[in-house]
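K.L.:
would you be able to build a 3D model of this:
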Amino acid sequence: MGFSDLANSQMVIAVLTMVAVAGTVFTLVMPVFERDGLKSRMKTVALEREKIRARERARLATEKGDTRVSLRNQPKKQVKNLVDKLNLRTALADENTQDKLRMAGYRGTGPLYTFLFARIVMPLILFVIALFYVFAFLPATLPSFTKVCAALFVGGIGVFAPNVYIQNRITKRQQSIRRAWPDALDLMLICVESGMSIEAAFRKVADEIGIQSIPLAEELTLTNAELSFLQERRQAYLNFAKRTGVDGVKNVTMALIQAERYGTPIGHALRVMADDNREQRMQEAEKKAASLPPKLTVPMIVFFLPVLFFVIMGPAVMQIIATFR
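P.N.:
Coordinates of the predicted model:
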């Protein structure tokens, strides 16, 4: 090995040593000069969260204000007179109808009169529209009796249209409440264990959960008001469960009623019910995940397998055609 090789080796060792020393100094010294970005990031996140919360609270307050205005409004005079004249409240409505309207978010007498009015007007409107369509656009060779029967069938759908609309509203409202209820229970548990009363906990949770579920925030606010004004607190809890129609809410309300009756700690009952609702939501997610492969079977058979069949068999078919040609 010559002098040049030795010099090159020493040069490489010197460069590597310098790089190692520089890396060590950089590792030891840079943390001293680095700024702690965690606090600034947390502050930014907190400010953004407050902005979102303020925006959602403003929207919630606006929607609540609109709801209160609609609840104070009485039904239109013409609608009320027609419903009372035909005695539709006795013929078409019962306590179950009023409960369904409450579960859909419609409270007061105004929505009830509107619902009953829609049940008698909707079939007539659909019948007239269908009758005009069948006589104006369908071939004249069809018998008039067939056209009238088709119009009557469309009009008959209008009898069930208001009920279908209310049921759809109930389903969407319950889905929103069911998704946000475990988080609301956790917040309620934190409030109760921090020393708040159940009324203050309901009010605080209603303010916070409005970002996630406006229907649940409305129900909690109404329940808080009933806890303050009703003579029996048990009735306020029962009304809360009845208005929502969600099994998780019913279980929690029964636990709260028993805790107040027997003097057991409310925090313990809320903790148990919160864990139970968390497990139920996880089980529902697992159930949906398990049902996904069967649901994908039909689309795969209809859309993927024919394409795969043509891709695999296409060249062979083309060769056979070319051979016989």
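K.L.:
please count neighbours and contacts with C-alpha atoms only from this point.
P.N.:
OK.
K.L.:
off-centre distance for the longest helix along the chain?
P.N.:
For the chain, the longest helix by residue count, based on DSSP state H, is helix 144-193. Offset of helix 144-193 from its chain centre (CA atoms, centre = their mean, to the nearest Å): 13 Å.
K.L.:
likewise for stretch 79-86?
P.N.:
Chain-centre distance of stretch 79-86: 36 Å, with CA atoms, centre = their mean.
K.L.:
which stretch of helix or strand covers the closest residue to Glu226 other than its chain neighbours?
P.N.:
Using CA to CA, 6 or more residues apart in numbering and skipping the chain neighbours, the partner closest in space to Glu226 is Ala236 (5.4 Å). Per DSSP states H and E, Ala236 falls inside helix 233-244.
K.L.:
next, the angle helix 144-193 makes with that helix.
P.N.:
Interaxial angle, helix 233-244 versus helix 144-193 (axes from the mean of the first three to the mean of the last three CA atoms, to 10 degrees): 140 degrees.
K.L.:
elements contacting helix 233-244?
P.N.:
Where contact means 3 or more CA pairs under 8 Å, 6 or more residues apart in numbering; DSSP states H and E, helix 233-244 is packed against helix 95-103, helix 214-229, helix 247-262.
K.L.:
tell me the helix or strand right after the last one.
P.N.:
The element immediately downstream of helix 247-262 (helix or strand, assigned by DSSP H and E) is helix 266-299.
K.L.:
buried residues in that following helix?
P.N.:
Within helix 266-299, the residues that qualify as buried are 266-267, 269-271, 273-274, 277-278, counting by 16 or more other CA atoms under 10 Å.
K.L.:
could you do stretch 211-230 as well?
P.N.:
211-224, 226-227.
K.L.:
pull the residues that contact that stretch.
P.N.:
Taking contacts as CA atoms under 8 Å, 6 or more residues apart in numbering, the residues outside stretch 211-230 that touch it are 53, 56-57, 60, 64, 105, 173, 176-177, 180-181, 199, 202-203, 205-207, 209-210, 233, 236-237, 239-240, 243-244.
K.L.:
re earlier: and the buried residues of helix 266-299, which is closest to Val317?
P.N.:
Closest to Val317 out of these is Arg278 (56.5 Å), distances taken as CA to CA.
K.L.:
who are the contact partners of that closest one?
P.N.:
Per CA under 8 Å, 6+ apart, neighbours of Arg278: Pro182.
K.L.:
and what of Gly245?
P.N.:
Here Gly245 is in contact with 103, 174 (CA under 8 Å, 6+ apart).
K.L.:
alongside the first, I'd like the structure of this one:
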Amino acid sequence: MRNDLLLFSSLMLIAGAIIFVVYLYQSGHKKNIAKYIKNDKNHSHSKKIIKDFLDIIVPSSIVMNDREISDKIVSAGYYTFQYAHLYLPIKYVLLVLGAIVLVLISYSSYSAMTIVAIVASWTVIVLIIPDAILATRIKAYRSHVSKQLPYIIDLLAVCVQTGMTIEASLSYLAREMESFEPKSSLLLKRLNDRAAIVGMNEALEELYSHIPTSEMRSFVMTLKQSLQYGASIYQTLTVLSADIRKVSMLLVEERIGKLAAKMSVPLILFIMMPIVILITVPGILRLMSGA
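P.N.:
Okay, here's the model as predicted:
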């Protein structure tokens, strides 16, 4: 048992060392590699292949830089979160401490292979589950913004119709929506802040990169067209909000149409099969008793 534990400890140390080396390599040299690939035009294709291969064999759940983590957290709607740099250290500390605790608890009760399986399961949970939760939160946030976008467009159209500019309308809506729609208010505030720094066109492009949905793309293209040509967009905004609502209604109808097919399987398994059994079993029992 002691030899098995020593073997297991050695494997854990080797795995931890490999993860640590990969983390240092990826975080310390990724920018340099990208810069070198960009500058070296003669060997750009081969270097790009090497970089893509490294990205494939090293999962993002194991190695991410602070910028990538911060972008994911912002994409989930947490604009004021300032501790993105602690995400990976906390994950690895939990991994190591949890593995040590599990080994100490299971040392006298399970075999070495069982302990390895338990620690491997804990490793998968710690490395994958937080990223899966964050990805689910990003998807939910984008869906929420897309659902609220028609109402934002209607309010923006009313502000534009009263004579306000697009920039003033967005700033006004960001202030007024804070009490009843804080998520959309933060999104508009972020758009206004970026517009003051890089310009409205670039801020709209960043908005679409932040919420890459078809509804947001139509909204961004409409605003950019108005800013470029100076055309009135009241009628365009009202038509756009109506179209987004129609598309949402069509998606709901499609889901309702698929619901009948999805319900057929549990109906067959949990209702029809028990009824068939209840009908046939008494006759079978009578035949068996008569025989």
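K.L.:
so after superposing, what's the score?
P.N.:
TM-score for the superposed chains, counting by TM-score structural alignment, normalised by the length of the second structure: 0.68, backed by 235 aligned residues with a CA RMSD of 3.1 Å.
K.L.:
measure the residue nearest to Glu226 of the first structure to Lys39 of the first structure for me?
P.N.:
As judged by CA to CA, to the nearest Å, Ala236 of the first structure and Lys39 of the first structure stand 44 Å apart.
K.L.:
so between these two, which is more surrounded?
P.N.:
Taking neighbours as other CA atoms under 10 Å, Ala236 of the first structure and Lys39 compare with Ala236 leading, 22 against 10.
K.L.:
what about the residue lying closest to Gly156 of the first structure once chain neighbours are set aside, helix or strand, and which?
P.N.:
Excluding the flanking residues, the one nearest Gly156 of the first structure by CA to CA, 6+ apart is Pro123, at 6.0 Å. Element membership of Pro123 of the first structure [criterion: DSSP H and E] is helix 109-136.
K.L.:
that helix vs helix 95-103, what angle?
P.N.:
Going by the same axes, to 10 degrees, helix 109-136 of the first structure makes 90 degrees with helix 95-103.
K.L.:
packing partners for helix 109-136 of the first structure?
P.N.:
Using 3+ CA pairs under 8 Å, 6+ apart: helix 109-136 of the first structure touches helix 77-86, helix 95-103, helix 144-193.
K.L.:
contact partners of whichever helix or strand comes after the first one?
P.N.:
Toward the C-terminus, helix 77-86 of the first structure is succeeded by helix 88-91 as the next helix or strand (DSSP H and E). Residues outside helix 88-91 of the first structure that contact it (CA under 8 Å, 6+ apart): 83, 116.
K.L.:
check the offset of helix 88-91 of the first structure from the chain's centre.
P.N.:
Distance, stretch centre to chain centre, for helix 88-91 of the first structure: 34 Å (CA atoms, centre = their mean).
K.L.:
now it: buried residues?
P.N.:
For helix 88-91 of the first structure, burial by neighbour count (16+ other CA under 10 Å) applies to Leu88.
K.L.:
contacts only, for the aligned partner of Val128 of the first structure in the second structure.
P.N.:
In the second structure, the residue matched to Val128 of the first structure (TM-score structural alignment) is Ile100. By CA under 8 Å, 6+ apart, the contact set of Ile100 of the second structure is empty.
K.L.:
circling back to that earlier point, next, the angle helix 214-229 makes with the longest helix of the first structure.
P.N.:
60 degrees.
K.L.:
the helix or strand just after helix 144-193 of the first structure vs the second structure, average distance?
P.N.:
In the C-terminal direction, the helix or strand that comes right after helix 144-193 of the first structure (DSSP H and E) is helix 198-209. On superposition with the second structure, the mean distance recorded for helix 198-209 of the first structure (mean CA distance after the TM-score superposition for the first structure) is 3.7 Å.
K.L.:
Val145 of the second structure matches what in the first structure?
P.N.:
Checking with TM-score structural alignment, Val145 of the second structure has Ile177 as its match.
K.L.:
neighbours of Met188 of the first structure, how many?
P.N.:
Residues near Met188 of the first structure, counting by other CA under 10 Å: 25.
K.L.:
repeat for the one 3 residues further on
P.N.:
A count of neighbours around Cys191 of the first structure, defined by other CA under 10 Å, yields 19.
K.L.:
with the one 10 residues further on instead?
P.N.:
Residues within reach of Ala201 of the first structure, counting by other CA under 10 Å, total 22.
K.L.:
can you list the buried residues of helix 266-299 of the first structure in TSV and add distance to Phe132 of the first structure?
P.N.:
As requested, the buried residues of helix 266-299 of the first structure are arranged in TSV below (distance: CA to CA, whole Å):
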residue	distance to Phe132 of the first structure
Ile266	63
Gly267	64
Ala269	61
Leu270	59
Arg271	61
Met273	57
Ala274	57
Asn277	53
Arg278	54
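K.L.:
between all of the residues you listed, which two are separated the most?
P.N.:
Across those, no pair lies farther apart than Ile266 and Arg278, at 18.1 Å, counting by CA to CA.
K.L.:
counterpart of Gln228 of the second structure over in the first structure?
P.N.:
Matched by TM-score structural alignment, Gln228 of the second structure corresponds to Arg261 in the first structure.
K.L.:
closest to Phe33 of the first structure among the buried residues of helix 266-299 of the first structure?
P.N.:
Ranked by distance to Phe33 of the first structure (CA to CA), those are led by Arg278 at 44.8 Å.
K.L.:
and the closest one, what's its match in the second structure?
P.N.:
In the second structure, Arg278 of the first structure lands on Arg245 (TM-score structural alignment).
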